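J.: can't give you the sequence, but here's the structure:
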C-alpha cells in the first residue's frame, strides 16, 4: 500500500484549521497548562533547524499534557520588531511592514507543514501596535516607579520625591543601585539635572552607563549572547 504522506498531511492539516482543533477556551473545570515557546524572528531565510527542534519538543509535551486532561494553551507568535527589519528595509528599499508580513506568511506556511498544535487565534506579533502599545506602557510604568522593600511593591516615583523633600534619605527602605545619603535641605539644593540623576538610582527602569558590545553593521548595541 502506498503511503502518500503529502496528501494525508494536507487533508488533516486542512481539517485542523477548519475545525479549530487546537483553539483554547477558558474552562474552570480543568487544570491550566501554558506552553511557552520562543518566538522566531521572521527573516527572509525562513525557519532554521533550531526552530523546529525546540517546537517539536514543546509540541510533544503539549499533546501529552492535553491527553492528561489539562487545558493546554500553546500559542505562537513572531518577534518581528527591531533593527534587522529596519536594516533589511534600508538595503532593499522596501517598507519593513511589507517584508515582515511576507516573511511571517512564509514562516506560517512552514510551521503548518510540520503540523504543530498551536492555537493560532492567540498569535502575537511584536510589530503590531496593539502589542507594543502595552510594552511601552509597562516600561513607562516601571520608569515612573520605585520599589518599596517594606511594602513589597512598586510605588509612584512622586512618593519618593515627597520623602526626599521631607526627610532626605532618612528612614528610606527601598531598592537602589547604590546606597545614597542626603538630607532634605541637600535634596532641595540640587538642580533639576542632579535630582533626575539621583532618581535614576531608584527607578525600576533606569538610564545608566555601562560597557557594551557595539555592532558597526547595525549601528547599535548587541546583547552578550
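T.: Yep, that arrived. All of these numbers come straight from a predicted model, not from anything done at the bench.
J.: C-alpha from now on. contacts and neighbour counts both.
T.: Fine.
J.: need the strands for this protein, in chain order.
T.: Taking DSSP state E, the strands of the chain run over residues 32-34, 71-73, 77-78, 124-125, 145-148, 153-156, 213-215, 220-222.
J.: These into CSV, with extra columns for distance to residue 183?
T.: Written out in CSV, the entries for the strands of the chain read as follows (distance: least, Cα to Cα, whole Å):
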stretch, distance to residue 183
strand 32-34, 49
strand 71-73, 52
strand 77-78, 49
strand 124-125, 48
strand 145-148, 19
strand 153-156, 21
strand 213-215, 39
strand 220-222, 38
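J.: which stretch among these comes nearest residue 107?
T.: strand 77-78 (9.2 Å; Cα to Cα).
J.: Check which helices and strands that closest one is in contact with.
T.: Packing contacts for strand 77-78, counted by 3 or more Cα pairs under 8 Å, 6 or more residues apart in numbering; DSSP states H and E, involve strand 124-125.
J.: where's the strand it packs on relative to the chain centroid, distance-wise?
T.: Centroid separation between strand 124-125 and its chain, computed with Cα atoms, centre = their mean, to the nearest Å, is 10 Å.
J.: got the contact list for that strand?
T.: Contacts of strand 124-125 from elsewhere in the structure, counted by Cα atoms under 8 Å, 6 or more residues apart in numbering, are 76-80, 131.
J.: likewise stretch 83-96?
T.: Stretch 83-96 is contacted from outside by 43, 99-100, 218, using Cα under 8 Å, 6+ apart.
J.: coming back round to it: a markdown table for the contacts of strand 124-125, including neighbour count and distance to residue 111?
T.: As requested, the contacts of strand 124-125 are exported to a markdown table (neighbours: other Cα atoms under 10 Å; distance: Cα to Cα, whole Å):
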| residue | neighbour count | distance to residue 111 |
| --- | --- | --- |
| 76 | 24 | 10 |
| 77 | 20 | 11 |
| 78 | 19 | 12 |
| 79 | 14 | 15 |
| 80 | 24 | 16 |
| 131 | 12 | 22 |
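J.: ok, and here's another one to check against it:
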C-alpha cells in the first residue's frame, strides 16, 4: 500500500496542534528531561539543510524519552537578534522588525511540516522585549553580586565593599579571577576608579578589555567563525 505522506502527515499534525499533544505541564510524578536545540536565526528565506539535520536527531531522542516515561520539555525559539538579521534587512531594504517577523513565519511553517514535537507554548524570540528584558536583568544581577565560597551563595557587592572598608580581604573566602590581599586602610586610600577595578575581580559578570574582530564596513564586531583569512565571511570586508 502506498504511503500517502501528504495526507497522513497533515491529518496527524492537525490533531497534534488541536490536542496540544506536546504541551508540557508540571508533573512531579514523572522524572524531568530537558531537550534544548540551537535556535535558528531567521535571517533568510527559510531553513537550511543543517537545521533539520540536528533537529531530527534531538526530536527522536525527545520522543524516546517520552515513551520511557519522562516528562520531556522540548521547546523551540529564534535567535532573532544580531548581524545576520540586520544584514538581511539591509540587503532587502526593509526594517529588521518586518523581515524578522516574516522569516519567523516561514521558519515556523517549515518546522511544522517536518512534524517536530516542540512545545510551541514555550516559544522564545530573542528580539522580543519581554525576553531580553530578563536577560538584561540577569546580567545586572550578576554584575552586582560576588560569590561567597564560605556560604556557597552569591552576595551583593555592597556587602563585599563594606567588608573591604572594615577589614580588607582578611577572613573573606570570595571567588575571584586573581587572588588579592589588602588591608582596610589600603582599600580606603584608593580612588573610586581603583576600587572599581578591584571589584571587577570579584563580580560574577565583569567588564574587561579584550581584542575583537572589528569590521568597519559592517560597523560591528565579528565572532572568530565569521572571519576567514583575515576577512569578514559576509561580504569579504
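T.: Structure received. Just so you know, these numbers come straight off a predicted model, no measurement behind them.
J.: just to revisit the earlier point, generate a ChimeraX selection restricted to the buried subset of the contacts of stretch 83-96 of structure 1.
T.: Selecting only the buried entries of the contacts of stretch 83-96 of structure 1 in ChimeraX, with 16 or more other Cα atoms under 10 Å as the criterion:
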select :43,99,100
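J.: Pipe the contacts of stretch 83-96 of structure 1 into TSV and attach distance to residue 122 of structure 1 per row.
T.: Formatted as TSV, those follow (distance: Cα to Cα, whole Å):
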residue	distance to residue 122 of structure 1
43	21
99	22
100	19
218	32
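J.: Now, the contacts of stretch 83-96 of structure 1 that are in helices?
T.: Counting by DSSP state H, those place 99-100 in helices.
J.: Residue 176 of structure 1: which of the contacts of stretch 83-96 of structure 1 is nearest?
T.: Taking Cα to Cα as the measure, residue 218 is the one of the contacts of stretch 83-96 of structure 1 closest to residue 176 of structure 1, at 32.8 Å.
J.: what's the distance between that closest one and residue 167 of structure 1?
T.: The span separating residue 218 of structure 1 from residue 167 of structure 1 equals 47 Å under the rule Cα to Cα, to the nearest Å.
J.: repeat for residue 114 of structure 1
T.: Plainly put, residue 114 of structure 1 is 63 Å away from residue 167 of structure 1 if you go by Cα to Cα.
J.: These two: which has the busier surroundings?
T.: Under the neighbour definition other Cα atoms under 10 Å, residue 114 of structure 1 and residue 167 were set side by side, and residue 167 has more, 16 against 13.
J.: who are the neighbours in contact with the more buried one?
T.: With contact taken as Cα under 8 Å, 6+ apart, residue 167 of structure 1 is in contact with 183-184.
J.: That one maps to what in structure 2?
T.: In structure 2, the residue matched to residue 167 of structure 1 (TM-score structural alignment) is residue 167.
J.: roughly how far apart are that match and residue 125 of structure 2?
T.: 46 Å.
J.: likewise residue 9 of structure 2?
T.: Going from residue 9 of structure 2 to residue 125 of structure 2 by Cα to Cα gives 27 Å.
J.: Next: residue 4 of structure 2.
T.: As it turns out, when the distance is counted by Cα to Cα, residue 4 of structure 2 lies 34 Å from residue 125 of structure 2.
J.: Between those two, tell me which one has more neighbours.
T.: When neighbours are counted by other Cα under 10 Å, residue 4 of structure 2 and residue 125 differ, and residue 125 comes out ahead with 19 against 8.
J.: give me every residue that touches residue 168 of structure 1.
T.: Contacts of residue 168 of structure 1 by Cα under 8 Å, 6+ apart are 181-187.
J.: if we go to 10 Å?
T.: Listed by Cα atoms under 10 Å, 6 or more residues apart in numbering, the contact partners of residue 168 of structure 1 are 160-162, 180-188.
J.: of all these, which comes closest to residue 121 of structure 1?
T.: Each of the contacts of residue 168 of structure 1 was checked against residue 121 of structure 1 using Cα to Cα; the closest is residue 160, at 42.6 Å.
J.: doesn't residue 170 make contact with that closest one?
T.: No: in this structure, residue 160 of structure 1 is not within contact of residue 170 by Cα atoms under 10 Å, at 11.7 Å.
J.: Out of the two, name the residue with the larger neighbour count.
T.: Counting neighbours by other Cα under 10 Å for residue 160 of structure 1 and for residue 170 shows that residue 160 has the greater number, 21 against 13.
J.: Provide the count of other residues in contact range of the residue nearest to residue 223 of structure 2 when sequence neighbours are not counted.
T.: Once its chain neighbours are removed from consideration, residue 223 of structure 2 has its nearest residue in residue 213; the separation is 6.9 Å (Cα to Cα, 6 or more residues apart in numbering). Counted with other Cα under 10 Å, the neighbours of residue 213 of structure 2 add up to 15.
J.: correct me, but residue 213 of structure 2 touches residue 227?
T.: Yes: counting by Cα under 10 Å, residue 227 is a contact partner of residue 213 of structure 2 at 7.9 Å.
J.: give me every residue that touches the nearest residue to residue 115 of structure 1 once chain neighbours are set aside.
T.: Spatial nearest neighbour of residue 115 of structure 1, excluding adjacent residues (Cα to Cα, 6+ apart): residue 13 at 6.7 Å. Counting by Cα under 10 Å, 6+ apart, residue 13 of structure 1 touches 7, 19, 21, 112-116.
J.: cool, and residue 37 of structure 1?
T.: Remark: with contacts taken as Cα under 10 Å, 6+ apart, residue 37 of structure 1 is in contact with 51, 54-55, 58-59, 74-77.
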